[in-house]
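Participant: Below is the sequence, then the predicted model.
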Amino acid sequence: MPARQAAEDRISFCFSLRTVVLNGVLCYNILMKILGMEKLSLVDFDNHISATVFTGGCNFRCPYCHNAPLVLDPAGQGALSEGEIFDYLKKRKGVLQGVAITGGEPTLMPDLKDFILKVREIGYEVKLDSNGTRPEILAEFIEEKIVDYIAMDIKNSKKRYAETVDVKNFDLAPVEESVSLLKKGLVPYEFRTTLVKEYITREDIEEIAEWLSGAKRYFLQHFKDSGNCIRNDLHEIDEATAKTFQSIAERKIEYVALRGY
């Protein structure tokens, strides 16, 4: 906890911008800082050759997060300049088809919308990854038709959400609102859950499937320790068990697939 607090203090010092508290976690409403970019991806944006950009900072502390430095110490990571990013995207127009924006939690960035609009001006489609804690942002982007695909993480069953995201006094209501919003089908979307042995059980999958009942797309993702996880003692769920979970979810959800197995 002292190390985490120190990291959060460093964010405040380095960015010196507005702060917000979401679900009891101190978050920094920093300007759009891209802390990493994968210049070519065939997997981050379905049916698109894409670039993937990574924002820093998050209001969750999921122990299995594979981007721990972006979450716990974004100020300690080197940021890419906007010019560098857009010069590359302009140069690769005609090769790349889309840009995936992930994190961290991108919706914490106050100028995310401006960034997306600039990406779209070049002619790219945009995929946005989110944990669903800011449904008002998702609703605005959907209404204005500036995102082409949203991927929302479902961390666990409702009763185990706070435990899984490691946030005390966690308020699930915004996440539930985002689930309901996406299920309306106003934008192509997916829900996804990372299968970590210490956190996801058959009972959890049954409850998640009931919660997401009627959803279009749901992915069960393979957990692989990246070496940069917040916890380093977690384990994958084997493929046979994952397929069982898939069968359970298929009872309630239109399309369910394994990812990374």
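Facilitator: Yep, that arrived. Numbering: from 1, shown residues only.

Participant: For the rest of this, base every contact and every neighbour count on C-alpha atoms.
Facilitator: Noted.

Participant: Residue 98 and residue 91: what is the separation?
Facilitator: 13 Å (C-alpha to C-alpha, to the nearest Å).

Participant: Name the residue in those two with the higher neighbour count.
Facilitator: Between residue 98 and residue 91, counting by other C-alpha atoms under 10 Å, residue 98 is the more crowded of the two (26 against 10).

Participant: how many other residues sit next to the nearest residue in space to residue 209 that is not next to it in sequence?
Facilitator: With C-alpha to C-alpha, 6 or more residues apart in numbering as the criterion, residue 209 has its nearest non-adjacent residue at 5.0 Å, and that residue is residue 249. Per other C-alpha under 10 Å, the neighbour tally for residue 249 reads 25.

Participant: now swap in residue 63 and tell me
Facilitator: By other C-alpha under 10 Å, neighbour count at residue 63 equals 19.

Participant: Quick check: residue 224 touching residue 237?
Facilitator: No: if you go by C-alpha atoms under 8 Å, residue 224 and residue 237 don't touch, sitting 9.6 Å apart.

Participant: so where do the helices sit in the stretch 151-261 of the chain?
Facilitator: 161-165, 173-183, 202-211, 239-249 (DSSP state H, counting those that start in this stretch).

Participant: Let's have these in TSV, adding distance to residue 220.
Facilitator: Converted to TSV, those look like this (distance: least, C-alpha to C-alpha, whole Å):
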stretch	distance to residue 220
helix 161-165	16
helix 173-183	16
helix 202-211	10
helix 239-249	7
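
Participant: closest to residue 142 out of those?
Facilitator: helix 173-183 (9.3 Å; C-alpha to C-alpha).

Participant: second one coming, line it up with the first:
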Amino acid sequence: MLIGGLQKTSLLDFPDRISAIVFTAGCNFRCGYCHNPELINSIAPVQDVLEFLQSRTGKLDGVVITGGEPCLQKELPEFIKEVKSLGFAVKLDTNGSLPNMLEKVLPDVDYVAMDIKAPLDKYSLIVNRHVDIEKISQSIDMIMSYGVDYEFRTTVVSSQLGFDDFQKIGLLLNGASRYYLQKFIPAKVLDRTFYDKKTYTNEEFNKIIEMLKQYINEVYLR
């Protein structure tokens, strides 16, 4: 299990829980707006992380496992079981490209957040890698049907995704319970050209949100 970092406390990343965040190292996507580029190749000791979590039992009630892409880690199922054995609820963040691993860990996960990078026809363009879009669709269907609490979310760069793209995403997520549009913030990014890119205005986001509510029960801006 390759761990790239640990955030000891978060009040925002796991709904209704005080959590620690474990960042796994390595990702199979190369999104230009990635805000954790340093995690692509970094490593931290797993035992140190588990010992810290054990020391925080009773003070934290959740652990977020994010990345990078956690589902790349072969040891992920065992790591999640160890975290659960300490009494923590587990939230998994994933890009949905590895449904076989997702299926293995879902029984032990309390909340899943899957990134929707784009409509399926633009996926490879946005993530700068070839993507098997059937696997993306498979992960979406699995999450929606499994019974676990979940959200889908998209980081929005206005030059990458237009109104028609969000209509396609709405159709892709038709019947989903919860979807977040995330404002792109040009701070720490993988591709330096993204420092000059922008997101939509609140008024423009409101129009997109109203359209998406035709397909998705709850749509929010974050």
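Facilitator: Sure thing, it's come through. Every value quoted in this text rests on a predicted model; they were computed, and no experiment measured them.

Participant: In structure 2, what sits opposite the residue nearest to residue 209 of structure 1 in the alignment?
Facilitator: Here residue 249 of structure 1 is matched to residue 212 in structure 2, going by TM-score structural alignment.

Participant: For that match, give me its contacts.
Facilitator: Residue 212 of structure 2 is in contact with 166-167, 170, 219, counting by C-alpha atoms under 8 Å, 6 or more residues apart in numbering.

Participant: Save those as TSV, and put in distance to residue 91 of structure 2 too.
Facilitator: Shown next, in TSV, are the contacts of residue 212 of structure 2 (distance: C-alpha to C-alpha, whole Å):
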residue	distance to residue 91 of structure 2
166	26
167	28
170	24
219	20
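
Participant: Distance check, the closest residue to residue 35 of structure 2 other than its chain neighbours against residue 128 of structure 2.
Facilitator: Nearest residue to residue 35 of structure 2, sequence neighbours excluded (C-alpha to C-alpha, 6+ apart): residue 189, at 4.8 Å. Note on residue 189 of structure 2: its distance to residue 128 of structure 2, by C-alpha to C-alpha, is 14 Å.

Participant: So if I had to pick from those two, which one is more boxed in?
Facilitator: residue 189 (18 against 13).

Participant: Just want the most central residue of structure 2.
Facilitator: residue 93 (3.7 Å; C-alpha atoms, centre = their mean).

Participant: Aligned to residue 64 of structure 2, what sits in structure 1?
Facilitator: Per TM-score structural alignment, residue 64 of structure 2 is aligned with residue 100.

Participant: list the contacts for the residue nearest to the centre of structure 2?
Facilitator: 64-67, 69-70, 112-115.

Participant: What is the nearest of these to residue 33 of structure 2?
Facilitator: Distances from residue 33 of structure 2 to the contacts of residue 93 of structure 2, taken by C-alpha to C-alpha, are shortest for residue 115, at 12.9 Å.

Participant: What is the burial count for the closest one?
Facilitator: 20.

Participant: Also residue 4 of structure 2?
Facilitator: Using other C-alpha under 10 Å, residue 4 of structure 2 has 23 other residues around it.

Participant: any idea how far it lies from residue 45 of structure 2?
Facilitator: 9 Å.

Participant: Residue 92 of structure 2 too?
Facilitator: Residue 92 of structure 2 is 20 Å from residue 45 of structure 2, by C-alpha to C-alpha.

Participant: try residue 171 of structure 2
Facilitator: Using C-alpha to C-alpha, we find residue 171 of structure 2 at a distance of 42 Å from residue 45 of structure 2.

Participant: quick one: which of these two has more around it?
Facilitator: residue 171 (15 against 12).

Participant: That one: what's it in contact with?
Facilitator: residue 215.

Participant: So what does it match up with in structure 1?
Facilitator: So, by TM-score structural alignment, residue 171 of structure 2 is matched to residue 210.

Participant: if I look at that match, how far off is residue 249 of structure 1?
Facilitator: Distance, residue 210 of structure 1 to residue 249 of structure 1, by C-alpha to C-alpha: 8 Å.

Participant: Kindly report the same for residue 110 of structure 1.
Facilitator: In terms of C-alpha to C-alpha, residue 110 of structure 1 sits 35 Å off from residue 249 of structure 1.

Participant: Could you do residue 125 of structure 1 as well?
Facilitator: 30 Å.

Participant: what's the answer for residue 153 of structure 1, then?
Facilitator: Applying C-alpha to C-alpha to residue 153 of structure 1 and residue 249 of structure 1 gives a distance of 15 Å.
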